[in-house]
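J.: Kindly return the folded structure for what I paste below:
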Amino acid sequence: MRLLGTGRQLRLHVPLSLFLALGGCSPTKPEVKPAAPPVVRVSSPLERQVTDYEIFTARTAAVQSVDINPRVSGYLTKINFKDGDVVKKGDVLFEIDDRTYAAQLAQAKASLEFSKASLIESQAEYDIGLSVQKKNKGAISEQELTRRLGARDESQASVDKSKANLALAQLYFDWCKVTSPIDGRLGRHMVDEGNLVTENVTTLVNVVSVKPIWAYFNVDQNTAERYEQLVTDGKLKSARSGKIPVQMAVGADTEFSLDGFVDFIGNQLDASTGSIQLRAVFKNEDERLVSGLFTRIRIPTSPPHEALLVTDAAIGTNQGQRYVLVVNEKQEVEYRIVDVGQMHNGLRAIKPYRTVSDTGPDGQVVQKQVEVLKPTDQVIVEGLLRAKPGIKVDPQTVDMLTLLRTPQSVPQAAKTQSSDK
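T.: Got it, this is the predicted structure:
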């Protein structure tokens, strides 16, 4: 029994002693290390002189478009081109059976020769009468002399008529060869060889000029009014008094590489669309543009001005306001509300100054210009999600243009921007 009791005591004393032993040791707290500042990529805005533009959908049209019809009727005997050929003015495109018109031409020539012979004969008779009258006034009567003069004049009229008939016959004969009235590109032929064509009725082919080429586009009323206000303020030239330069992009092209100018503005707004029609002309030296092509026209809507350019991925949106995050000298993040402009060569324009409302000493609300961004500021271009206003960050400097040429860096920044939204 004593052993059992002793065992119980042992069993009771062992955990107690262990507890006392453990409790007698002072606890050691783990050392908490501060978190490293998040890494972000920063870049300075590019300071550039830019011009704002508006882009409109346009449709090209040939300066000249001609449906070629025959001027004489007859059977088509020959086609001298391939569909789609580029031709020069005066090139013979079609030939019509000319035998009938050749016979009429020969007849007109013979008639002219006959009239000329009659004129020579009547002129000789009249000259003889004058000569006789001079020698002996009573040898020929005035009545006879007048008759001979009338015959001479009638022969002259016959000659003039024959000349006109010959010219007309020559025209009909020449028109048997149908020529191109302009330099341009042909469409497909509409009539095959052997068919009867009718003068001024049958359409043989269409030809359009290639260069230069027009592009028509419509400008909305608000844009037109803003442009006219800039003209009134003397900041832009009027399109009615000078050539306004424009650029064109075709198809999937992102660059507006074709240069032209506005040469026509409509005389009134279209009441149904609230827009006015403009026309631009392009040289089209490489003959790339064809009539009926849908394109995009870029027209300047501001004078050249200074702007700061950053990548779009550096701009966030908060309740409709655009902002950028800037790292200051203390490597702390600052929140800057900005006004953004248009894209220029892949970068977004930011206005260095913003107009804000403030309360003056007299309690009146006044508007003032506040500088929000400088060319020397370090704008966060990647890591916006990790960078919160007021915290310290570890900035890594990159070049804005290098970042623009590195597509792989964009998705993370774009994801950050969309998260901030």
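
J.: Going by C-alpha atoms from here, please, whenever you check contacts or count neighbours.
T.: OK.

J.: which non-adjacent residue is nearest F294?
T.: In space, and not counting its chain neighbours, F294 is closest to R59: 4.6 Å by CA to CA, 6 or more residues apart in numbering.

J.: chain center to the strand or helix carrying the one you found: distance?
T.: Of the helices and strands defined by DSSP states H and E, R59 is found in strand 53-62. On the basis of CA atoms, centre = their mean, to the nearest Å, strand 53-62 is displaced by 5 Å from the centre of the chain it belongs to.

J.: what's that strand in contact with?
T.: With contact meaning CA atoms under 8 Å, 6 or more residues apart in numbering, strand 53-62 is reached by 208-210, 212-219, 289-302, 342.

J.: same thing but at 6 Å, please
T.: Identification of contacts with strand 53-62 by CA atoms under 6 Å, 6 or more residues apart in numbering yields 209, 213-217, 291-301.

J.: The host helix or strand of S122 packs against which elements?
T.: Using DSSP H and E, the element containing S122 is helix 99-135. The contact analysis (3 or more CA pairs under 6 Å, 6 or more residues apart in numbering; DSSP states H and E) places helix 99-135 against helix 142-174.

J.: Report the angle between the helix it packs on and helix 99-135.
T.: Angular relation of helix 142-174 and helix 99-135 on a 0 to 180 degree scale: 160 degrees, by axes from the mean of the first three to the mean of the last three CA atoms, to 10 degrees.

J.: Helices of the stretch 201-350 of the chain, residue ranges please.
T.: 221-232 (DSSP state H, counting those that start in this stretch).

J.: returning to that earlier point: filter the contacts of strand 53-62 down to the ones in strands?
T.: Among those, the ones falling in strands (DSSP state E) are 213-217, 294-300.

J.: Switch these over to TSV; also include distance to G346 and neighbour count.
T.: Rendered in TSV, the data for the ones in strands among the contacts of strand 53-62 read as follows (distance: CA to CA, whole Å; neighbours: other CA atoms under 10 Å):
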residue	distance to G346	neighbour count
I213	29	23
W214	29	27
A215	26	28
Y216	27	21
F217	25	21
F294	24	19
T295	20	20
R296	18	20
I297	18	25
R298	16	19
I299	18	20
P300	18	17
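
J.: To compare with the earlier structure, here is another sequence to fold:
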Amino acid sequence: MAACLGGAAPPFVSSVSFAQQPGARQAPPPAVVVEKIEVQQVSNPAQFTGRVEAIEAVDIRARVTGFLHSVDFKDGQAVKAGDTLFEIEPDQLNALVASARAQVARADATRISAERSLARNRDLLARRTVSQATVDEVQAAFDVASADVQVAQAALDTAELNLSYAHITAPISGSIGRATFTTGNLVGPDSGSLARIVSLDTVRVAFAVTEGLLVTIRQQQASGGGLDPNTLKLSLRLANGTDYGTPGRIEFIENEIDPQTGTVAARAVFPNPRHILLPGQFVTLYVQEKDAPSLPVVPQTAVLQDREGRFVYLLGKDNIVSQQRIHTGARVGNGWAVTKGLDGGEQVVVEGIQRLAQGMTVQPSQGQPVGGGT
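T.: Next comes the predicted model:
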């Protein structure tokens, strides 16, 4: 991700040296404050506003009509897949199952009788006692009886399935909300949701990537650089200002830009073992490189600029200062990361800098190290 320069621009100064005039009285060396250049890990995270979403959520509904016999959970408790949630009174459903079984037995008895009749008539046909037309009629009666058995069996299967629906279990594991119906109420397929289960152990964070950043990512991919999700560090900041301790990963980036907003939808996945993140919650998402480079960081007050670019004054041997040209990158706390010109460990002038010139002798004192932060 491209790093952006921030803060006020360094003062624009001349780099002309001041020569001492022969015979002139020499002024005492100017007092300056110096700091040691520290090497720090530099990252420039992108910041997004995200919304927490459940990966799995199920509305529990009644599939058969009946009176609620029991509600077998407490509002808000954790449930596992297969746990009993509701019981619908099964008496009427048991009666329908019994009736369907009787119809199966009746149809099967009729089929057996038709099968025996068909066997007798085939034997009589072989003896030329009955006509072929009679045998055909008996065969048709047997076929109808066999089909009636299948119809009765299907009705029994349906009745038994409806009976099983009287025992309502959790299809997924998660946290269940409040029951919208209590014991004794008549419920059915038109009653709406009886309760809602939301899986919280792992959640998604939906956010929108700006069109400009997406173009940058695509350009990196086109040039062979790419954007490996495994090289990114995703972190969250909660509404109370605290940081969420568990990192996440990019799950999905949409393949079309929303013309209304100029953004593309993306999702990240975060483990949520303590259920701190709840669906509908707004969070701040930070995306940065996992292995950010380590660069020298120079205090902002030490940087000057002239027509040739930016530079600092380094303290050398015998307290003599010299100009050092630098290239700066991202802001890091109250300093700048230096991409070229410094290696770390140098002594740089941070106060009294406006009075300096190349090769001047100074009286240095040590200042406070530049503060870090991202």
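
J.: Please state their TM-score.
T.: These two chains, once laid on top of each other, score a TM-score of 0.77 by TM-score structural alignment, normalised by the length of the second structure; 338 aligned residues with a CA RMSD of 3.5 Å.

J.: Just give me the neighbour total for the counterpart of K109 of the first structure in the second structure.
T.: If you follow K109 of the first structure across to the second structure using TM-score structural alignment, you land on R101. Neighbours of R101 of the second structure under the rule other CA atoms under 10 Å: 19.

J.: now the one 10 residues further on
T.: Using other CA under 10 Å, R111 of the second structure is surrounded by 21 other residues.

J.: for T180 of the second structure, same thing?
T.: Residues near T180 of the second structure, counting by other CA under 10 Å, number 12.

J.: for V92 of the first structure, same thing?
T.: Applying other CA under 10 Å, we find 17 residues neighbouring V92 of the first structure.

J.: Repeat that for the one 3 residues further on.
T.: Per other CA under 10 Å, the neighbour tally for E95 of the first structure reads 21.

J.: just K177 of the first structure next, same as before
T.: 20.

J.: and if you look at K211 of the first structure?
T.: Residues contacting K211 of the first structure under the criterion other CA under 10 Å number 21.

J.: number of nearby residues for the residue lying closest to V326 of the first structure once chain neighbours are set aside?
T.: Ranked by CA to CA, 6+ apart and with sequence neighbours excluded, the top spatial neighbour of V326 of the first structure is V379, at 4.5 Å. Close neighbours of V379 of the first structure, defined as other CA under 10 Å, add up to 30.

J.: pretty sure V379 of the first structure contacts R41?
T.: No - at 8.3 Å, V379 of the first structure and R41 do not qualify as touching, with contact defined as CA atoms under 6 Å.

J.: any idea how far N165 of the first structure is from A124 of the first structure?
T.: Note on N165 of the first structure: its distance to A124 of the first structure, by CA to CA, to the nearest Å, is 25 Å.

J.: ok, the two, which is more surrounded?
T.: For N165 of the first structure versus A124, neighbours defined as other CA under 10 Å are more numerous around N165 (19 against 14).

J.: After alignment, which residue of the second structure pairs with the more buried one?
T.: N165 of the first structure maps onto A155 in the second structure, by TM-score structural alignment.

J.: ok, that match to R101 of the second structure distance?
T.: Look at A155 of the second structure and R101 of the second structure: by CA to CA, they are 9 Å apart.

J.: Tell me who's in contact with the equivalent of T376 of the first structure over in the second structure.
T.: In the second structure, the residue equivalent to T376 of the first structure is G345, according to TM-score structural alignment. When contacts are counted by CA under 6 Å, 6+ apart, G345 of the second structure is found next to 36-37.

J.: Kindly report the same for P364 of the second structure.
T.: P364 of the second structure is in contact with 31-33, counting by CA under 6 Å, 6+ apart.

J.: Trace it over to the first structure, please.
T.: Aligned against the first structure - with TM-score structural alignment as the criterion - P364 of the second structure pairs with D394.

J.: now swap in Q260 of the second structure and tell me
T.: By TM-score structural alignment, Q260 of the second structure lines up with S272.

J.: Let me know how buried its match is, in neighbour terms.
T.: As a burial measure, the neighbour count of S272 of the first structure was computed by other CA under 10 Å and equals 6.

J.: Secondary structure of Q412 of the first structure: a helix, I assume?
T.: Yes - counting by DSSP: H, G, I helix; E, B strand; the rest coil, Q412 of the first structure is part of a helix.

J.: Number of residues surrounding it?
T.: Using other CA under 10 Å, Q412 of the first structure has 15 neighbouring residues.

J.: related to what we said a few turns ago, quick one: the match of Q260 of the second structure from Y227 of the first structure, how far?
T.: For S272 of the first structure, the distance to Y227 of the first structure under the criterion CA to CA works out to 21 Å.

J.: now S155 of the first structure
T.: Relative to Y227 of the first structure, S155 of the first structure is positioned 71 Å away (CA to CA).

J.: before we move on, what about V210 of the first structure?
T.: In terms of CA to CA, V210 of the first structure sits 31 Å off from Y227 of the first structure.

J.: returning to that earlier point: buried stuff in the helix holding S122 of the first structure?
T.: 101-102, 104-105, 107-109, 111-112, 114-116, 118-119, 122-123, 125-127, 129-130, 133 (16 or more other CA atoms under 10 Å).

J.: repeat for stretch 334-349 of the second structure
T.: For stretch 334-349 of the second structure, by 16+ other CA under 10 Å, it's 334-339, 342, 344, 346-349.

J.: May I have the distance across it, first residue to last?
T.: End to end - CA to CA - stretch 334-349 of the second structure spans 15 Å.

J.: ok, the nearest residue to K233 of the second structure once chain neighbours are set aside - how many residues close by?
T.: If the residues on either side of it in the chain are set aside, K233 of the second structure comes closest to K290, at 4.6 Å by CA to CA, 6+ apart. Using other CA under 10 Å, K290 of the second structure has 13 neighbouring residues.

J.: on that earlier part again, determine which two of the buried residues of stretch 334-349 of the second structure are furthest apart.
T.: For these, with distances taken as CA to CA, the pair at the greatest spread is T339 and V349 (18.7 Å).

J.: thinking again about what came up before, where's the match of N165 of the first structure relative to S146 of the second structure, distance?
T.: In this structure, A155 of the second structure lies at 15 Å from S146 of the second structure, with CA to CA as the measure.
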